[in-house]
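*Asks:* Predicted model, plus sequence, below.
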Amino acid sequence: MSTEDFRVEHDSMGEVQVPRDALWRAQTQRAVENFPISGTPIEPALIHAIGRVKAAAATVNAELGVLDAEQAAAVVAAADAVVAGEHDAEFPIDVFQTGSGTSSNMNANEVIATLAGRAGTEVHPNDHVNASQSSNDTFPTAIHVAAALAVADDLLPALDVLATSLGRKSEEFAGAVKSGRTHLMDATPVMLGQELGGYAATVRYAGERLGSVLPRVRELPLGGTAVGTGINTPPGFAERVIAVLSENAGQPFTEARDHFEAQGTRDSLVELSGVLKTYAVGLVKICNDLRWMSSGPTTGLAEIHLPDLQPGSSIMPGKVNPVLPEATLMVCFQVIGNDAAVTAAGASGSFELNVAMPVIARNVLESVRLLAAASRLLAERCVDGITANEDRMRQYAESSPSVVTPLNKYVGYEAAAKIAKQALAEGATIRETVIAMGYVERGELTEAQLDEALDVESMTHP
């Protein structure tokens, strides 16, 4: 690029060359040059949340006489454009940057100031856009806003889609008996609907867990400014800005109960990440069960069939794999890894500030985004299309040695174990083996009692 492609900007450290058409200015450019690490900028959801904070702050600064009406209106209009996603490309700073997020906060201040200036009102990035604020309280506030909105608007509805899909399938297969399994070994019968209902409950409980942590995520550090004391913040600023944020975002945000806790820790985000990990762990179990039950078609369990979505091999014609459960598993592994990073980052608070906030934001928001997308896809392109091989499932259930369990009350545990082992060795059914071993002939139980005890459906609802 030639010198004509740049313009000169300055900040407190001197002059910097900035791409001519960029909306950002000197401090953003310094950060771009200082942190060429991953090539991954902050999440768009966080960019939009920063815009929300800036717009609300400008509105209240006008009410409190910190900004004049023209300045505030210009900042709000520019910030609203950021919220709308119109300028995401103007936020190029790598996520691995200064731990307070100061670079991204100044990126927003500069972009908004430039937009306001182009619309006819000159405002200063620090003096006006950042008025009554510090990166140390606005950046974490934006993370909390972004996380709360992402969970409420995207993840919770996605969980409802998946739980509803699993619930419908639970009802559809409420009468489909199959062998239960513990330790991957045969166990007493269950209904396929019962298993699917358990999966639905796992997803529903994840929603409950998210609902319980959201009030703490919605508790915002805004107003603490640099260290928690609220220096340079006019009285009533935080309370009023948070009220405006709540109204505009449709979320019940509240001011931090203790600004020193809110400034120095990110514990509520660590807690949220832990809930996301818990859901991911549950989803791993669900996806692996679906893979096991659909394994085959001739050498596996083949109890259910998942929708055929794409060819499964570049060399084996006709092979179809459980691709969506596999993709979802990888999402879950990523979320579990993200939580490990969030845990370490959350422990990186020193005195009045956590200094790993950008990576906390990246990982929490990515986890929410991935889980929401994967949950919807798993529901709509996999679970909704599940069919069951009910004859095969019944055959497994009736041939399992574990169906001997109800005979314990007639012949005792040790005798029942001998029956099971002999039936397995001879390839006979439990009923045939009981009769062959003379239990009915000796009157230890009647054939009617035997039939009742070995009714696999009744074993699922004792």
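*Replies:* Right, received. Where do you want to start? Numbers count the residues shown, from 1 in each chain.

*Asks:* drop to CA atoms for contacts and neighbour counts, all remaining ones
*Replies:* Fine.

*Asks:* neighbours around residue 425, how many?
*Replies:* Other residues near residue 425 come to 9 when the count uses other C-alpha atoms under 10 Å.

*Asks:* Second structure follows, compare the two:
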Amino acid sequence: MQYRIEKDLLGEMQVPRDAYYGIHAARSAGNFPVSGMKAHPVLIRAMAQVKQAAALANISAGLLDREIGAAVAAAAAEVAAGGLADQFIVDPFQGGAGTSVNMNVNEVIANRSIEIIGGNKGDYHLVHPLKHVNLSQSTNDVFPTALRVAAIGMVLELSDSLAGLQTALQDKEAEFAGVLKLGRTEMQDAVPVTLGQEFSAYAEAVARDRWRLYKVEERLRQVNLGGTAVGTGLNADLNYIFNVIEELRMITGFGLARSENTVDLTQNADVFVEVSGLLKACAVNLAKIAGDLRLLSSGPLGGLAEINLPEAQAGSSIMPGKVNPVMTEMVTQVSYQVMGNDQVIAYAASAGQLELNAFLPLIAHNLLQSLEILNNAVNIFNIKCIRGIKADEARCRRWLEESHAFITALTPHLGYEPAANMVREAALKKKRLREVLLDSGLLTEEDLEEILTPGELTRPGVAGSRRLKKEG
């Protein structure tokens, strides 16, 4: 491999001749070979969009030569579109509040800009990573702004995905509206419910998650770009400061605005804690839904088996024919990861000191991972699980008939003590409650058919109230 020699504050270093990154990224890669992962590509895209906006604003303010500025803007647009993705080599676990990522982006854009105007990579006399690409900026306003831009896009995407999941659950609510089944509280038999009502609760929970995330996007729109090192805007021209937000707004399509207090946004990361908290709430709901579906589909012969989940893959290397509820297990694991990420984000945000939070790279890594895996999990769950769920109506009816749960609906017709005696007799004689009731002569088959219907058992009021009125 051939190398070029680059210099920085600490001395000289060999950089691969064909590399678009430079000495700062190379030092970072050598200093922090921690996880084997790289900075999130959505963060890199957002960083490049910030660099593109900055170049255009610097040209407009007369701070940057038009040819150089145009090349920088063009190179940044290439990176924002996904170009040169393999050149972003720094680990997400790094010191420096994101300086390593910022310099990696600066160097890649600088070297691509040099190529655009006809030079050779590494000839920073033509386009310099700091003098030109980072002009009027600091890592401390670029990185938080880019994280907000990245998060906005991913939050909106997740909100859309949750809307799709909500629709799928509502479709199942309608499909299962007439499927009467045994309700359960504290894992014990409870009063009847319809399978559709259970799915309606899932749909409502997801709807709340969708709306909360859709609204929190507004909290991310204020940015500190133009605040430079500590939010005061030192070394940033006023024309640049007021133009750069408009340029970034046009590039991203998001309703961004410059914060009225850029010192606040430079040092405080609580908005990311807020977003992560809503992701955690969403994860909690998804884990609860997934857990319910695993339980309702358990068996198929030795469990509840009130629903059938779509079969995705063979489930065992030793037990032939076994099929596991893998989609619900995947969603549960993703949910736990998001909950864990939320705790890390809270710790990192609380560790900021004075004018800056040095742990923003950790916040970025965990927040963007949570958004990505949650969005992917929701879409897979929707398509490969929820849409294909089938009800086993016979199984639902069997558990209801074999339980004593529906006696609650008969209490107004029998009285509490007689009803309790019926339950005790059914348990002692190991008979179905329906059989004991009919043997008693207190209720007829017609009475039971009138009272024990989905419409009577699963809505407010006394089941079979018309019968009581007749008797009255």
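*Replies:* Arrived safely, thanks for sending. The structure displayed is predicted, hence computed values, not measured ones.

*Asks:* What's the match for residue 78 of the first structure in the second structure?
*Replies:* Taking TM-score structural alignment, the alignment pairs residue 78 of the first structure with residue 75 from the second structure.

*Asks:* what sits against that match?
*Replies:* Residue 75 of the second structure makes contact with 109-110, 112-113, 116, according to C-alpha atoms under 8 Å, 6 or more residues apart in numbering.

*Asks:* Give me the three-state assignment for it.
*Replies:* Put simply, residue 75 of the second structure is helix when judged by DSSP: H, G, I helix; E, B strand; the rest coil.

*Asks:* aligned partner of residue 403 of the second structure in the first structure?
*Replies:* Using TM-score structural alignment as the criterion, residue 403 of the second structure maps onto residue 400 of the first structure.

*Asks:* Roughly how far does the closest residue to that match other than its chain neighbours sit from residue 411 of the first structure?
*Replies:* Spatially, and ignoring its direct neighbours in sequence, residue 400 of the first structure is nearest to residue 186 (6.1 Å; C-alpha to C-alpha, 6 or more residues apart in numbering). Residue 186 of the first structure sits 21 Å away from residue 411 of the first structure, going by C-alpha to C-alpha, to the nearest Å.

*Asks:* repeat for residue 170 of the first structure
*Replies:* When residue 170 of the first structure is compared with residue 411 of the first structure (using C-alpha to C-alpha), they lie 35 Å apart.

*Asks:* follow-up on the earlier one: quick one: which helix or strand includes the residue nearest to residue 400 of the first structure?
*Replies:* strand 185-191 (DSSP states H and E).

*Asks:* What are the contacting residues of that strand?
*Replies:* Contacting residues not belonging to strand 185-191 of the first structure are listed as 173-181, 397, 400-403, 405, 456-457, 459-460 [C-alpha under 8 Å, 6+ apart].

*Asks:* run the last query once more with 6 Å
*Replies:* When contacts are defined by C-alpha atoms under 6 Å, 6 or more residues apart in numbering, strand 185-191 of the first structure is touched by residues 176-181, 397, 402-403, 460.

*Asks:* What residues in the second structure pair up with it?
*Replies:* For strand 185-191 of the first structure, the aligned range in the second structure is residues 188-194, judged by TM-score structural alignment.

*Asks:* now swap in stretch 285-298 of the first structure and tell me
*Replies:* Residues 288-301 of the second structure are where stretch 285-298 of the first structure aligns, taking TM-score structural alignment as the criterion.

*Asks:* Please enumerate the strands of the stretch 51-200 of the second structure.
*Replies:* When assigned using DSSP state E, counting those that start in this stretch, the strands of the stretch 51-200 of the second structure occupy the ranges 180-185, 188-194.
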